[in-house]
Each structure stands twice: as C-alpha cells, then as structure tokens.
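Colleague: Have a look at this prediction, sequence included:
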Amino acid sequence: MTKTGSTKARARWRALVWTGLAVAVAVGVGAGSVIWKQSQIDMPIAKPGQDNAALVERGRAVALASDCVACHTSEASKPFAGGMAFDTPFGKLYSTNITQDPVNGIGTFTDAEIVGSVRNGISQHGRRLYPAMPYTSYTGMSDDDALALVAYLRTIEPIDSKPPENTMAFPFNQRWAMAFWNVMNFQAGRQLPVAGKSDEWNRGAYLVQSLEHCGECHTPRNFIQGLSHPNLGGGDLGTWKAYDISSGQSGIGSWSAEELFTYLKTGAVHGKANAAGPMAEAVENSLNHLPDADLHAMVTYLRDLPVSGTPSSAPARTGQGQAYTGTTTLRARHPQYDPDSDALGGEVMFNANCATCHAVTGKGVGEYPRLFGNSVLGAAEPTNLVSVLLRGVHRKVDDQEVFMPGFANLSDAQLATLSTFLFKQFGNSQVQVTAAQVAKLR
C-alpha cells in the first residue's frame, strides 16, 4: 500500500470503495455476527512458572522475524516510535509509536489490547486499524509467539514522540468502515501445521505466511486493497514491484536452494539479483537476523509453492550483455557530451554514470553487481529499474554496506533513455521506458 494516485485515479478508487462498502452494508445482517466475532480480542494464557527472561528473548526474535522496526521507525534515534509515512490510494498513513510511552505509545495498553492489535487489527478501546498494519498475516501468529512478543514490547523504553496525523480523505478516515473491509478481506485464525509436510516445511510456511508476512508485498491486491490471488504471485507497491516468488519460471523456479538462501541472508546473488527498496529493508532489518535454520525452512517452503502463472518477472536474457564492449573514453567518442542535455544516447549516459562500477561490458567491477542476468533487467516492466536509478540502493548486512547513489538529478527523458538502453543491452530488450513512466515513479 505505497502508491499515490492522480486526482482521477483517486476518484476511481473512491467510487470503487464506495461500491465495495455498499455491497458490505447490503449483507449487513449476515455479516454482523462475523464482525462481532472478529471484534473479540483473544488473549492466550501465560504458562505458570514461565521464565520471563527466556520469554522476552523469544519475543525479541518474534519482533525481528516480524520486521516491526522497519515500519515503526522513521528516525534511527527513535526506534519503534513510529512516524513512518505510507502513501496509499486513499491518503497518507503514519505508523504508530509502539514504545512504552503512556501518552503516545502503548504504555497503557493491556496485554489483550496489544495482541488484539497484532492479530485482529483492533487496538485499544476497539479502535480499528488500517491493513497497512499487516494483521491480515499476523493473525496466524501462535499463542506462544504472541505472549512472547508482548513480553518483549514491554521492555522497549518509552519515547515521547507523537507521529503525524493521518491524512485520509472521507470516507476512508472512518475507521468503523474497516469492519466491513474485514468481512470481505480478513479471516482471523492461527496458522496450523499441514499434515504430511515436514517440520522444516511447516516452519517455513509459518515464517513466510505469518511472521515475515511476505504476502503483504508479494501477493496482488483487489480493488479495495485486500490480498487477492495468486498467493505470492507478485504485488504492486507503487514505486516498486514485488516479484512472483512461487516455484515457476516466472518466479524462483530457476533459483537453486543455495542461491535463495544467500539472497534471503545477504540480499545479493552475484549475477542474479540485488535487493533494493523495501526488500533491502526486509533483509537488513529482519531476514539477515534469522537463524540459518529458519532461512533454510523458508527456502524449503518457497521452492515447494505451486506455480502462480503470473508473469511478473521474466528470466534475464544473459547472452546480450556479454557481446557489448562499450567505450572507456567518453569525450573522445562524444566530443559534444553535455550532461544536461536530454538528447544524449543511452550508451553515453551509461558510460558517464554506470560503467565505473558495472564496467562497460556490464560484468561488474569487484563487488559491484553484474548487469546481464540480473532479475531487475530481466523483468517484464521497468518499475524496479527506474526506482533504483531514482533512489539508489542502500543495504547494510552485518558489517558490509552496499551503496549505489541515485540519479534523480537526471531528467525524466534522460532516465527513460538510459533505462531503455540497459534493458536492450543487458536484459529484456522488449521493454521500452518512457519519460512519462519515469515521471510517475519519481
């Protein structure tokens, strides 16, 4: 839920959502009992004699696996104090303060209210949450993990910081309407093991579907932003695309178990993929901190997922980049080079901005990634490439920091020309990028 639409797009969204709400109201009597059931905040029972230190440590691991810090931290000096902005088709949301501050945080929440927020999307005093908080996935969290998470959250030092007010337009600012959204898009309940599957497979399924909530990004959404189908078949994040991660060739079918493990652990597989944007954040804040056994479990589950059939990404055409020789003396070949000109060719801009790190052949220099064979350049559309060029890449895993500067100083026309060149030379040559597409993503 990170896409801001134009005025016309927002008008269409409003019409669609009003239609959806009307449908929900039409079935109000039948839905009433469902809404009531969902409003019951369940609270697991603590076990007598439970070691609190061990419980807190488990809760810390649950918070890491759930990537709580990524969404609830807008300033590094104020972890968990909220304020992270989410641009949605319906307005702007800000994440909440989940420190123990009694005024702006959750210091006065009961344990049941914390669990209700996480697993049912119902906060203190029955206040309904928007699904930017992924309770639609967290609802699968086990009772033991929910108890542990509460114990850990109680240890977070209070920070007196009030997030900005949401700017949702009417009727989307009416939280009561989320009751009807839930009827159509939310099924509360714990995730249970699948009979006949190994413990590793079930652990992977639990991590992918519930704690890591991968589907919140990697699953398509319907017209009112509820999770749709196919499961993990690729999702639209506005300025980023979350690719198909099912087991087919449009997903991770060509990935080995080792490659997938390495990607989850580090965010990079040489010559294949480099995490950027929201995925880089997931690797840095969450996946990198998981035990290797959990990452192997996720790999086992993902490689067994049914093929989605969603062509969100195509295999990169690895043969093209190897034939390119480029040029190392830009001004000798292009004496009229003007970095401010929109008339520059893609090769000129590639050599001026990219070749130092990626080499004129696209083979990469040292630790800098190879371009041919890269999944972003093999994609069927340009969203992620353009977003990388605009915003750059920043990812820190352990003591290794990966950084690529953004090139937002280039014009829309220049970035479109450069992007088209990159696709044609190193990846899916069918992709043509326009200045209008760049402007929209900018």
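Modeller: Ah, there it is.
Colleague: From here on, just use CA atoms for contacts and neighbour counts.
Modeller: Will do.
Colleague: List the contacts of the longest helix seen in the chain.
Modeller: Using DSSP state H to define each element, the chain has its longest helix at helix 7-26. For helix 7-26, contacts defined as C-alpha atoms under 8 Å, 6 or more residues apart in numbering pick out Ala31, Pro89, Phe90, Ala177, Phe180, Trp181, Val183, Met184, Phe223, Ile224.
Colleague: Sort out which of those are in helices and list them.
Modeller: Of the positions in the contacts of helix 7-26, Ala31, Phe180, Trp181, Val183, Met184 sit in helices, assigned by DSSP H.
Colleague: where do the strands sit along the chain?
Modeller: 85-88, 91-94, 235-236, 241-242, 268-269, 273-274, 393-397, 400-404 (DSSP state E).
Colleague: which stretch among these comes nearest Arg333?
Modeller: strand 400-404 (26.3 Å; C-alpha to C-alpha).
Colleague: What residues of the longest helix of the chain count as buried?
Modeller: Buried residues in helix 7-26, counted by 16 or more other C-alpha atoms under 10 Å: Arg10, Trp13, Arg14, Val17, Gly20, Leu21, Ala24.
Colleague: for stretch 405-418, same thing?
Modeller: Gly406, Phe407, Ala408, Leu410, Ser411, Asp412, Ala413, Gln414, Leu415, Ala416, Thr417, Leu418.
Colleague: Quick one: work out the angle between the longest helix of the chain and helix 178-185.
Modeller: On the basis of axes from the mean of the first three to the mean of the last three C-alpha atoms, to 10 degrees, helix 7-26 is oriented at 90 degrees to helix 178-185.
Colleague: Skipping its backbone neighbours, what lies nearest Phe421 in space?
Modeller: Gly346 (5.1 Å; C-alpha to C-alpha, 6 or more residues apart in numbering).
Colleague: How many residues are close by the one you found?
Modeller: Neighbours of Gly346 under the rule other C-alpha atoms under 10 Å: 20.
Colleague: gap between it and Val433?
Modeller: Separation of Gly346 from Val433 (C-alpha to C-alpha, to the nearest Å): 12 Å.
Colleague: before we move on, the earlier item: same list, the strands of the chain, but as TSV with distance to Val307 and mean neighbour count please.
Modeller: Output for the strands of the chain, formatted as TSV (distance: least, C-alpha to C-alpha, whole Å; neighbours: other C-alpha atoms under 10 Å):
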stretch	distance to Val307	mean neighbour count
strand 85-88	29	18
strand 91-94	34	20
strand 235-236	15	22
strand 241-242	16	24
strand 268-269	22	22
strand 273-274	20	20
strand 393-397	30	19
strand 400-404	32	13
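Colleague: Pasting the second one now:
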Amino acid sequence: MKWLLRGFFALLVVAIAVVAWWLFARHHAAIPPAQTTAAKLQDPALIARGAYLATVGDCAACHTAQGGKPYAGGRALPTPFGQVPAPNLTPDDATGLGQWSFDAFWRALHEGVGRDGHALYPAFPYTSYTKVSREDAFALFAYLKTLPPVRNQTGAPSLRFPYDLRAGLATWRTLYFRPGEFVPDPKQSAEWNRGAYLVQGLGHCNECHVARDNLGGLPSNETLTGGQIPAQNWYAPDLSTHAHGGLEGWSTDDIVTLLRTGQSRKGAAFGPMADVVMQSTQHMHEDDLRAIAVYLQSLPPRPAPAPGGSQVDATARLDRGADLYDRQCASCHGKDGQGVTNVYPPLAGNSSVTEPTGINAIRIVLLGGFAPTTAAHPRPYSMPPFAQQLSDGDVAAVVSYIRHAWSNNAAPVTERDVAAYRHTPVE
C-alpha cells in the first residue's frame, strides 16, 4: 500500500509539473531580451546603486557563511524539510556568478529558475524578489560582478524525501508562486509605493512575518500578519499599527527609529530582526525607512484575538511570576513594565511579549536579549540569560505573568513550552 501511495504521488507530481512547465515556459518566452553591455556593468553610479540594493535585500546575511568570505555562500539555510546551502554570489567562474549573464540572473531573481534551467528551492525568496524591477536587478548584478571572486563550491541541499525531488517544486510553484514585477498603485502616494516596493520586494518582509502552511507556502490573502519563522523558533510579529496589530500605536518615527537604531520607545529588535537591523536597515536612506513606515501604517486593523488572561488557571502561578519579576526584572523594565527609553525595552504592550506563541519571551528569558550594534547605539545594553538560574517552572511563571500583566492579556505558557525551547539551537 505504501508503494502504491508513493506511485500515485509521483504520477500526480509529474502531471502538475507538466502543466507548470507549460505555464512558466510561456511566461519566460514573453520576457524581452536584456540590453546589457560590459560598459554599462562598469558604470560606477550603477555599481553604487547595486551595493545599496544588496544592503536593502540583506543579501550578505544568507550568502556569507560564518567565518567565510562575504557573498561566497555556503551558509546552511534551515527549513522544516532539511537544509539548503546558500550559493556563491561572487564572480568566480567555476563556483559563482562568473559565467552568468544578466538574463540568467534576472530569471533566477524574477522566476526562481537557475542558470541550468532547474527550479530553485524557495529558501531563496524569489516569491518576493520577483517584484524587483529589471533596472534594480541590473544594478544588483553589476555590483555582484565587482566582488572579489572566491572559489567556494557550496554543495547540494540535504532535504528529506519527497522534498528532495525537484519535480515536486513544479507542484509547489503552481500552488504558491506567481512571477510579476511590482506594479505601483496609482491611488497611493509615491512614498507609499516606494515603501510597498521595498517591503514586498527586496526587503522580503512577508517571508518571515506571515505564517506558512505545512508545505512552506505563503498565504495569498495575508500580508505581514505575523508568524513563526520556520526552523528558527522565533516569532516574527504582525506589523499592522492599527487596532490589534502587532505594532498597534507605533508612529512613523517609532518604526523609523527601530529600523535605524535597533531601539525605540516602543520596543527593541532581538533575534533574527537584530541581524536585519545590524546588517541592513541601519544603513538604509532615511527617506526609504520613512517610506517603509508609511506603507506599514496603511496595513489594516486585525481581528481581536481571543482573550488569553482567562486561561491563567492558577493564582499561585501568577503570584510566583510576579515575585520573580520583582526580584529579577523590575530593576530594568520597571514595576509598570514601561522600561527605559532607548535603554531597556518596555514589556507592556510589546508585540514580542504578547505574540501568540510566547516563543520570543521564553527564548529571551532563557538565552538573553541582545539588541543590534548600530551606529546610533554602538554599545547597546543587553539582557543576561537566565537559563542557569531559573527552572522551567520559574520561566513559565515569569513569562506567563509578563504576558498577563499591564493589560497585555496574552495566553500563558507552560513548563512544557519552556522545556521545548531550552535546548533549541540558536539560529
């Protein structure tokens, strides 16, 4: 029976792959040929623009292995289905982009298809990069061509069956991927459209800030509604600033300040977002950061969450958590949970505290909280880890208290939740 099911699955994959190939081949035939020359690729202004766009896209973060050369690839990108090594983006002829034409680069960025014609795994977020304009893609390509070539063979993905079958990618793409450049909304301002272009395209924010399904697909009808980052065990919060949004009450300046400095009066960047701020957003132009904030402020209100406070079933747990908070946390974050602006982040109304799963608060209590190093805050205050001092029950109590106090009203966490994340590798 197991082999019959596998055979049926294989036939289904092949059938969908044929349909997908026809659709994507027809689309690719409609792309006009690139008008590129070696002279254009050497234009200093174009290269500088490409360098900035690479920073906006945070390309180095994934395409640089720990201790490796910048953009030389090799970092293993974790997914729920296995690991995918990031490729070498330096212009090395044998292992990088040295033999790539711009047309091939554009097809990878826009369609998620490699130089050899194989579909790329969506660990490379072409589902967002497809919105990047051809002009910006050309500038990015020009910049990458100026990097020192590094010989680095990055290896093949290590994925479990059946996810290691590239034929299955055709099915995935048919379900979840529609190539297409960003189209400005004529009803919106130029600033809003710039922000939407950056967030939806090179910023690829939705790749983390929305919940994926069991096949790793992004919902077509949700944008930046928050979700657990696959295989990393952090929760990327909802980004709406309106009622019940993760950034409810945040102003344009609050968003800009966080992206530029890593801290604001409303909260601080921790976990994967701290790396994004350190390597990408702190280096972005002020007008681009403001455009991003304007776009985020246009996201709609969210449905009211189910009350979580009523789920705290034991007054003793809250009392225990309150006592731990007074002894371990209040000296920095304050008895009222308001923190100290630009020093210790507030806990009251903080989306990293009240997010649905409790993962962020648990991991920060266990592992510590480390804000990014930025030009504005070269030596930020950090929170020490409490994994050695607090038991699973202690952590569950204090996190449940913090998520319940000051009208946070988020659901409690359990000792089992804490135990699950105590030994989770840091990513």
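Modeller: Received it, and whenever you're ready, just let me know what you need. Please read all numbers here as calculations on a predicted model, not as lab measurements.
Colleague: can you pull out the helices in the stretch 301-442 of structure 1?
Modeller: For the stretch 301-442 of structure 1, the helices defined by DSSP state H, counting those that start in this stretch occupy 330-333, 346-353, 355-358, 383-391, 412-426, 435-441.
Colleague: Show me what Arg403 of structure 2 lines up with in structure 1.
Modeller: In structure 1, the residue matched to Arg403 of structure 2 (TM-score structural alignment) is Phe423.
Colleague: if I look at that match, how far off is Pro382 of structure 1?
Modeller: Distance from Phe423 of structure 1 to Pro382 of structure 1, by C-alpha to C-alpha: 9 Å.
Colleague: okay, the two: which has more neighbours?
Modeller: It is Phe423, of Phe423 of structure 1 and Pro382, that has more neighbours when counted by other C-alpha under 10 Å, with 29 against 24.
Colleague: these two touch, right, that one and Ser375?
Modeller: No: under the criterion of C-alpha atoms under 8 Å, Phe423 of structure 1 makes no contact with Ser375, lying 10.9 Å away.
Colleague: what number of residues lie near the equivalent of Leu389 of structure 1 over in structure 2?
Modeller: Matched by TM-score structural alignment, Leu389 of structure 1 corresponds to Val365 in structure 2. Per other C-alpha under 10 Å, the neighbour tally for Val365 of structure 2 reads 22.
Colleague: mind listing what Val365 of structure 2 touches?
Modeller: Val365 of structure 2 touches Pro385, Phe386, Ala387, Val395, counting by C-alpha under 8 Å, 6+ apart.
Colleague: again, only using 10 Å
Modeller: For Val365 of structure 2, the contacting residues are 329, 383-387, 390, 395-396, 398-399, 418, 422, by C-alpha atoms under 10 Å, 6 or more residues apart in numbering.
Colleague: With Lys197 of structure 1 instead?
Modeller: Going by C-alpha under 10 Å, 6+ apart, Lys197 of structure 1 touches Arg203, Tyr301.
Colleague: Based on its surroundings, how many neighbours for the nearest residue to Ala316 of structure 1 once chain neighbours are set aside?
Modeller: Excluding the flanking residues, the one nearest Ala316 of structure 1 by C-alpha to C-alpha, 6+ apart is Gly378, at 3.6 Å. By other C-alpha under 10 Å, the residues close to Gly378 of structure 1 number 26.
Colleague: same question, Ser240 of structure 2
Modeller: Using other C-alpha under 10 Å, Ser240 of structure 2 is surrounded by 25 other residues.
Colleague: what's the answer for the one 5 residues further on, then?
Modeller: Counted with other C-alpha under 10 Å, the neighbours of Gly245 of structure 2 add up to 24.
Colleague: re earlier: now tabulate the buried residues of helix 7-26 of structure 1 in JSON lines and tack on distance to Gln249 of structure 1.
Modeller: Formatted as JSON lines, the buried residues of helix 7-26 of structure 1 follow (distance: C-alpha to C-alpha, whole Å):
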{"residue": "Arg10", "distance to Gln249 of structure 1": "35"}
{"residue": "Trp13", "distance to Gln249 of structure 1": "33"}
{"residue": "Arg14", "distance to Gln249 of structure 1": "36"}
{"residue": "Val17", "distance to Gln249 of structure 1": "35"}
{"residue": "Gly20", "distance to Gln249 of structure 1": "35"}
{"residue": "Leu21", "distance to Gln249 of structure 1": "38"}
{"residue": "Ala24", "distance to Gln249 of structure 1": "38"}
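Colleague: Pick the one among these closest to Phe170 of structure 1.
Modeller: Arg14 (9.1 Å).
Colleague: where's the aligned residue in structure 2 for Pro89 of structure 1 relative to Gln228 of structure 2, distance?
Modeller: Aligned counterpart of Pro89 of structure 1 in structure 2: Pro80 (TM-score structural alignment). Distance check for Pro80 of structure 2 against Gln228 of structure 2: by C-alpha to C-alpha, it reads 12 Å.
Colleague: ditto for Leu175 of structure 2
Modeller: 21 Å.
Colleague: again, but for Glu181 of structure 2
Modeller: In terms of C-alpha to C-alpha, Glu181 of structure 2 sits 27 Å off from Gln228 of structure 2.
Colleague: related to what we said a few turns ago, what is in contact with Gly346 and Val433 of structure 1 at once?
Modeller: Counting by C-alpha under 10 Å, 6+ apart, the common neighbours of Gly346 of structure 1 and Val433 are Leu415, Ala416, Thr417, Leu418, Ser419, Thr420, Phe421.
Colleague: Pretty sure the first one sits against Glu347.
Modeller: No: under the criterion of C-alpha atoms under 10 Å, Leu415 of structure 1 is not in contact with Glu347, lying 11.9 Å apart.
Colleague: list residues touching both of the two?
Modeller: In contact with both Leu415 of structure 1 and Glu347: Phe421, using C-alpha under 10 Å, 6+ apart.
Colleague: what's the closest non-adjacent residue to the counterpart of Gly117 of structure 2 in structure 1?
Modeller: Using TM-score structural alignment as the criterion, the counterpart of Gly117 of structure 2 in structure 1 is Gly126. With C-alpha to C-alpha, 6+ apart as the criterion, Gly126 of structure 1 has its nearest non-adjacent residue at 7.5 Å, and that residue is Ser39.
Colleague: Brilliant, that's me finished.
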